[in-house]
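1. Everything below, folded, please.
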Amino acid sequence: MRTEKLKQEIKDYAKEIGIDKIGFAAADVFTELKERLRRQQELEYQSGFEKGSIEERTEPQRLLPEAQSIISIALAYPTRMKNAPKSTKEERRGLFARASWGMDYHDVLRNRLEKLNAFILERVPNAVNKVMVDTGELSDRAVAERAGIGFSGKNTSIITPEYGSFVYLGEMITNIPFIPDEPIEDGCGDCRKCLDACPTGALIEGGQLNAQRCIAFLTQTKDYLPDEFRTKIGNRVYGCDTCQQVCPKNKGIDFHIHPEFEPDPDISKPKLIPMLRISNREFKEKFDYISGSWRGKKPLQRNALIALGHYKDKTAVEEMIEVMKKDPRPVIRGTAAWSLGKIGTNQAFEAIKEAMKFEKDEQVLVEMEKGLEFNKEASIL
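-> Have a look, this model is predicted:
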């Protein structure tokens, strides 16, 4: 009875401090997830960003030996931008996924969980708790599913009845033996809209993701983007929302509950050309507070170059030529050359040929050849 009373007090306090959903789960081994992760590893579907071993990701007591329960929380974030700037021919813009709008959610959720932790310790001084938000070993989604926050959709997102899948997740492992909440029944049924809409076929039947093909993952990599995906990312500079946007459970969903998550339109839809030669200091000042900056400026600049190629933005040609000639990073020079070829002006092709005379990096030269291939394709047509 004492634990049930505490559980209700925690739920009430969670509402007070701006937690939209809270659920309680047993700290048992995530057996089904363990098998799925092993299968994912065998198929080489992992992103490489995962933290910890499969055992650490599925056995809470490896992370907190005294673990009895896990408290899962969710905060909703907006899906529509107020006063969103238009991308025009004179001023092309990129796009950050909605999960990177506003302040870095890791900081916001960690703040809420730390408050919750302090609240629990006031009532149970000998409680042992461990807080995690996304970067911890446990799967936030598996915990949220077990705790009744929502069900795991075919798009591999947790889908809540109230806020759809547009929620951030975090959890706290504790040695307090709370009575678990009931999981929510799967709501996808025969629907496969997300699977059909995924631009790269990254979603696999049975709710599995091949991270190596997922645009959200690919936009965060630092090397050359594989050729087959360059025409798929469009104007995305970070992340991808396609599988969430097409989900019927997300129809009409748009919550502006937390001021911290409100996007700055000029950051969430940044002008592409200024991104090409932004300094480290300028990047830090402008983008450092959002979650989409965690990999640094290089992946975002590479994606901006690809986006300008996607738009065939002739106004960007001179700036891109400068980048191709002078940027010290081979990936950026090479991507600039490819994108210049994609834009396809005579000035772009001549600049690529000229730059090839001085380029020493073999892969950059390969990318320059790819850029020139667009000229041959155009002549055939």
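
2. Could you use CA atoms for every contact and neighbour count after this?
-> Fine.

3. Counting by contacts, list what the one helix or strand residue 340 maps to packs against.
-> Remark: residue 340 resides in helix 330-343, with elements defined by DSSP states H and E. For helix 330-343, the packing partners by 3 or more CA pairs under 8 Å, 6 or more residues apart in numbering; DSSP states H and E come out as helix 297-311, helix 317-326, helix 346-356, helix 362-380.

4. Second input sequence below; structure requested for side-by-side comparison:
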Amino acid sequence: MDYRKLKEEIILYSQEIGIDKIGFTTADTFREMKNRLIRQAESGYQSGFEEPDINKRVHPELIFPEPRSIISIAIAYPSKMKDAPQSKKGERRGIFARASWGTDYHVILRDKLKRLEEFIKGRVPAAITKSMVDTGELVDRAVAERAGIGWSGKNCSIITPEFGSYVYLGEMITSLPLEPDKPMEDRCGDCNKCIDVCPTGALVAGGQLNAKRCIAFLTQTKGFLPDEFRKKLGNRLYGCDTCQTVCPENKGKDFHVHPETEPDPEIAKPLLKPLLSISNRDFKEKFGHVSGSWRGKKPIQRNAIIALAHYKDETALPELIKVLKEDSRPVIRGTAAWAIGKIGGADAEPELQHALDRETDVEVLNEIKKGIQLLETPQ
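-> This next block holds a predicted model:
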């Protein structure tokens, strides 16, 4: 088998099916990544969403029989929204991070990888392949870095010369000995903009992230958001783009080459108040196709409540008071109580006092007391 020719054919086919970048690397152990992951675990910086077995994340042979090479792919996505609706008084809006615009990237990448697998097996029927996107054992970024897709930036994203860091990543382990590509030289240099502007100081050093402080992670949690992060959330409903938008390598990068990645402005930047009463069925119907919906509506609703408090939107008080009175979920009731106190208004104190008398959940009672304290404290 002429594997050099096969690699060229794979590259050409990848371009035909809309893969923007493709790279090849060995299936050797990801030794540097293993050291990073160990440091991450020892420092308590893991999110809890990742594969818990570090060895599986860095030893391809533990998850695939006799791996010979790994193919990494990248798909570019837009950084600017066309016809973005304006957030205005009485009609405040939240925002989903760019990686959650358009169709769920897992779906997009899995489709590309499946077609690539079928092409490879059409050429080499005995080939064995295993593809993964984000939720697999391997670290997408480590594979992409070693396969020459881009370099690993200080913002913990893969940065490509062509598309900046606005790329989705996926990979395929194969039994084929395909020639590896060379890694790319790091171009971050002494630039520390992403570290300097991270809203919560989650980027503790270049290329090292304390996931538990990262807003992108925090927006996906389902419990009460710790007080110190509420004022940092702004109007974010899912994810955070700050470390990408300040990156000089992303300046002027905006690609609209895949229709499926284009955002629906009313979904990517939705009105906040309707989110407070949206049903499970309506949430799935409206937001179910975007990656930001994977944790369900609860985190999005909690974040919407915090965003309304951020705006001090008094027009939202009737909806927030209704949530405080009627919602069965302590996290949502409690966050609404805190938001009512943050926003203020004539009805705020009596409603919070009534809630204090009828509430039985200890955590919600604590949030009601915080709301009352906010009313008594000049802001």
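
5. returning to what we had before: what mean distance separates the helix holding residue 340 of the first structure from the matching residues in the second structure?
-> By mean CA distance after the TM-score superposition for the first structure, the fitted helix 330-343 of the first structure averages 0.3 Å away from its aligned residues in the second structure.

6. Can you tell me which of the helices and strands packed on helix 330-343 of the first structure is packed in deepest?
-> helix 297-311 (a mean of 25; mean count of other CA atoms under 10 Å).

7. Give me the angle between the helix holding residue 340 of the first structure and helix 297-311.
-> 10 degrees (axes from the mean of the first three to the mean of the last three CA atoms, to 10 degrees).

8. In the second structure, what range does helix 330-343 of the first structure match?
-> Using TM-score structural alignment, the residues of the second structure aligned to helix 330-343 of the first structure are 330-343.

9. quick one: contacts of that stretch?
-> 222-224, 298, 301-302, 305-306, 308-309, 312-314, 317, 320-321, 323-325, 327, 348-349, 352, 361, 363-368, 370-375 (CA atoms under 8 Å, 6 or more residues apart in numbering).

10. just how off-centre is the longest helix anywhere in the second structure within its chain?
-> The longest helix of the second structure (DSSP state H) is helix 105-123. Chain-centre distance of helix 105-123 of the second structure: 23 Å, with CA atoms, centre = their mean, to the nearest Å.

11. Which positions within that helix qualify as buried?
-> For helix 105-123 of the second structure, burial by neighbour count (16 or more other CA atoms under 10 Å) applies to 105, 106, 108, 109, 110, 112, 113, 116, 117, 119, 120.

12. Leaving out the residues flanking it, which one is nearest to the fourth one?
-> Nearest-residue entry for residue 109 of the second structure: residue 170, 6.4 Å, with adjacent residues in sequence omitted and distances by CA to CA, 6 or more residues apart in numbering.

13. Helix or strand: which one has that neighbour?
-> strand 167-174.

14. Mean deviation, that strand versus the first structure?
-> Looks like 0.2 Å for strand 167-174 of the second structure (mean CA distance after the TM-score superposition for the first structure).

15. Go ahead and name everything in contact with that strand.
-> So strand 167-174 of the second structure is contacted by 27, 60, 64, 67-77, 99, 105, 109-110, 113, 127-134, 140-141, 143-144, 158 (CA under 8 Å, 6+ apart).

16. are any of those residues buried, and which?
-> Buried among the contacts of strand 167-174 of the second structure (16+ other CA under 10 Å): 27, 60, 64, 67-77, 99, 105, 109-110, 113, 128-134, 140-141, 143-144, 158.

17. Residue 87 of the first structure contacts residue 265, doesn't it?
-> No. Under the criterion of CA atoms under 8 Å, residue 87 of the first structure is not in contact with residue 265, lying 11.6 Å apart.

18. contacting residues for the residue sitting nearest the centre point of the second structure?
-> Closest to where the C-alpha atoms of the second structure average out (CA atoms, centre = their mean) is residue 239, at 4.7 Å. By CA under 8 Å, 6+ apart, the contact list for residue 239 of the second structure reads 96, 97, 215, 216, 217, 219, 220, 292.

19. And it, what's its match in the first structure?
-> Checking TM-score structural alignment: residue 239 of the second structure goes with residue 239.

20. now that match: how far from residue 217 of the first structure?
-> 7 Å (CA to CA, to the nearest Å).

21. go on, residue 276 of the first structure?
-> Taken as CA to CA, the span from residue 276 of the first structure to residue 217 of the first structure is 21 Å.

22. When the two are compared, which one has more neighbours?
-> Comparing residue 276 of the first structure with residue 217 by neighbour count (other CA atoms under 10 Å), the higher total belongs to residue 276, at 24 against 17.

23. separation between that one and residue 335 of the first structure?
-> 11 Å.
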